[in-house]
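# no sequence for this one, just the structure:
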C-alpha cells in the first residue's frame, strides 16, 4: 500500500501534521486509561433521553452496561441500532460516542444502544464479543418493552467496534437466535493478518499504526497475530463462508491502515451474495471523522453512513419522517 508524497485530503492536511505518531503499548495503554478518567463527560442534550442500563451478561460473566439514546420527540415503535465503540479492542467506552449516538437517535428517530464491553488484554476474546452478543439478545428480547421493531434492528461500530460488529453478525448467523437487519462497518478492524504485513508503507498512517495494530490484535487474541489458526468468530476476515450475513455498508479512507483488508472483505461479501455498499474517502486517515469532526469531508462521511442506516431501517419512503413527532 505505497502512499503518495502528499496523500491527505486538503481538509485533513493540517490535522495530519499535528497528530503525534504514538504506538500503543502496555505503558501507553495505562496512560490513556488513566487520563480518560479525567475527561469531562458531555451533558446529554435536552431533547435526548440518555440512560445507563445493566443487562444480563454472558453465562458466568458480570452484567453488561449499555447506554441508550432516544429522542424525546419520537412516538410509537421505532427501529434500533446496537452501536459498538472503537479503541483497538483495548480502550474506549460508550461515552466517547455520545455525540454520534445522539445524532443517530435524533436524525433517524431510532433507539440507539451502545455497549460497554469488556476490554483486552485483561479480557481477551471471546469476552468482548460475548458482551456484545448479550446486549444484542437483550435488545431483541426486550423489543416490546423498549418500543423497538425487532425486524428493524441494525448493528454497527467503528474501528475495533466495526470488527466486533462484523464478528457479531457472523455469530448471530451461526447461533440463529436473533438476526440483525443490517451491519454498519466504519473503517472496521477485521483482519489480524494485516499486523504481519511487511509491504505496508505506514508513513502516512495516523491515529492507528502498525505497531498499535500488533498490540491490539495480540491483546485481543491472547497470542501473536497472523497465526495459522484463530478461534472461530475471533477474526471476521478469517471466515471462509460469508453467505447469509446481513446487508452491509463499509467506509474507509485511502490513508487508513485498514484500507486494504476492508476492501477485500467488502468484495468477499458481495461475492457471497451479501449486498455491501462501499465508500472510500480519498486522503482520509483512521478516525478522521472524529478527529476533524467539523471538516466538510467528515460531515459528508457521517451523512453518508447515516443515510445508509436510514435506507436499511426505513425501507419504505416517508416512514422515517412519520416516525418523528412534530
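Cool, the structure landed. Just so we're clear, the structure is a prediction, and the values are computed from it rather than from any experiment.
# C-alpha only now, for contacts and for neighbours.
Noted.
# mind listing the strands for the stretch 51-200 of the chain?
With strands called from DSSP state E, counting those that start in this stretch, the stretch 51-200 of the chain shows them at 64-71, 78-84, 111-116, 148-158, 182-186.
# could you say what helices and strands the first one packs with?
On a contact count with 3 or more Cα pairs under 8 Å, 6 or more residues apart in numbering; DSSP states H and E, strand 64-71 meets strand 48-55, helix 98-108, strand 111-116, helix 127-141.
# Return the set of buried residues in the second one.
Using 16 or more other Cα atoms under 10 Å as the test for burial, helix 98-108 gives 98, 101, 102, 103, 104, 105, 106, 107, 108.
# putting a second one here so we can go through both:
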C-alpha cells in the first residue's frame, strides 16, 4: 500500500490517532460506536462553503420518520435542481453531521440543492427499513419538492459506500413503480454493491491495518441483512440487478479500496444495459477518501468531478 496518496495517508493516520481516545471498537455497543465515530469524523466536517440557506426537518414521508437537511447554495426563489445524498457508514454508522461538509461542497460546486438523508441504522433497522423510507422520500419529493424550493423534474440521487448501494436500490424500486423518471442521474462514491469481497481484494487492500477490511465489511452486511437469503436480493445487493432504463451514472472509484471491484463490476453491468455511465478511478485513494477534502487535492478533484456530472445532468 505504498502507493497511497500522501494527503490521504495523513487523513488515515489522523483518524487512527483520534480513535486511540476510545476503547477498541469491537468492545463498544452500537450506540457507543456511533458516538465515537461522530467524534472521530467531526474535524473533517468543519469549514468549507457557507450556504445561503439550510433547512432541517424530521418528518414521515410515508414509510417512517426521516431527518433531512436541505442545503441551498444560492439565494434564488425559483425552484432549483437537487441531489438527494445518502451518507455511508456500513449501514451502521455516521449521519448527515459526519457528511455535512461533503454535502455543502457538492452544493457549492454544483450550484444545486443537496438534500442530506439520515436513514435508520442497522442492526436495529434491518433491510429493507432504510430503503423503504428513502423510496418514500423520493415519492414525497415528486409531489412536494416545491415546499423546499426544489424542482421535482430535476432530481439526482447519490451517496458514498452504503449510500451508493441505497441510491441504486431506490432506483430499482422506482423502476418497479414506473417512477424511475424521477431520477435524472446517479452519483456513486465507492459504493458497496455486494456482500461478497473477493480473496484478491482482501489480499491487496484489506487486513487489520487497512481503513476497511473484509471482516469489518462482513460485520456491516450482517448488521444490515436479515439473513443469508438477502444476499440474493438485488435490492439489497444491487450488483445482481439488471439496469435497463437507468439514468446516467457516475462511479467514483478509489484505486486502493477493498470494494473497488464492486464499482468496476457495476460499470460493466451498466454498460451491458446500455446505460450512459462514467467511471473514474482515483490513483492512490482509499475508501472514505472524500472526507479528507480539507487537506487532499485528490479528494477535492473527485468532489468537483461528481458535482460537475450531476450539474450537467440536472441542469444546474
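Alright, I've got the coordinates. No experiment lies behind these values; they were computed from the predicted model shown.
# TM-score for the pair, please.
After superposition, the two chains reach a TM-score (TM-score structural alignment, normalised by the length of structure 2) of 0.86; 304 aligned residues with a Cα RMSD of 2.7 Å.
# Identify the residue of structure 2 aligned to residue 54 of structure 1.
Residue pairing (TM-score structural alignment): residue 54 of structure 1 is matched to residue 58 of structure 2.
# what's the closest non-adjacent residue to that match?
Nearest non-adjacent residue to residue 58 of structure 2, counting by Cα to Cα, 6 or more residues apart in numbering: residue 67, 4.2 Å away.
# What's the one you found aligned with over in structure 1?
In structure 1, residue 67 of structure 2 lands on residue 65 (TM-score structural alignment).
# What is the burial count for its match?
21 (other Cα atoms under 10 Å).
# Distance to residue 130 of structure 1 added to the strands of the stretch 51-200 of structure 1, as JSON lines?
Below are those laid out as JSON lines (distance: least, Cα to Cα, whole Å):
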{"stretch": "strand 64-71", "distance to residue 130 of structure 1": "10"}
{"stretch": "strand 78-84", "distance to residue 130 of structure 1": "12"}
{"stretch": "strand 111-116", "distance to residue 130 of structure 1": "11"}
{"stretch": "strand 148-158", "distance to residue 130 of structure 1": "14"}
{"stretch": "strand 182-186", "distance to residue 130 of structure 1": "17"}
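# Of those, give the one that comes closest to residue 27 of structure 1.
Checking these against residue 27 of structure 1 by Cα to Cα gives strand 111-116 as the closest, at 22.6 Å.
# any idea how far the counterpart of residue 111 of structure 2 in structure 1 is from residue 322 of structure 1?
Taking TM-score structural alignment, the alignment pairs residue 111 of structure 2 with residue 109 from structure 1. As judged by Cα to Cα, to the nearest Å, residue 109 of structure 1 and residue 322 of structure 1 stand 9 Å apart.
# The two: which is more packed in?
The neighbour comparison of residue 109 of structure 1 against residue 322 (other Cα under 10 Å) goes to residue 109, with 26 against 12.
# looking at it, that one is touching residue 76, isn't it?
No. Counting by Cα atoms under 8 Å, residue 109 of structure 1 does not reach residue 76; the two are 10.1 Å apart.
# Aligned counterpart of residue 158 of structure 1 in structure 2, please.
Per TM-score structural alignment, residue 158 of structure 1 is aligned with residue 160.
# Just to check, that match is in contact with residue 91?
No. Taking contacts as Cα under 8 Å, residue 160 of structure 2 lies outside contact range of residue 91: 10.9 Å.
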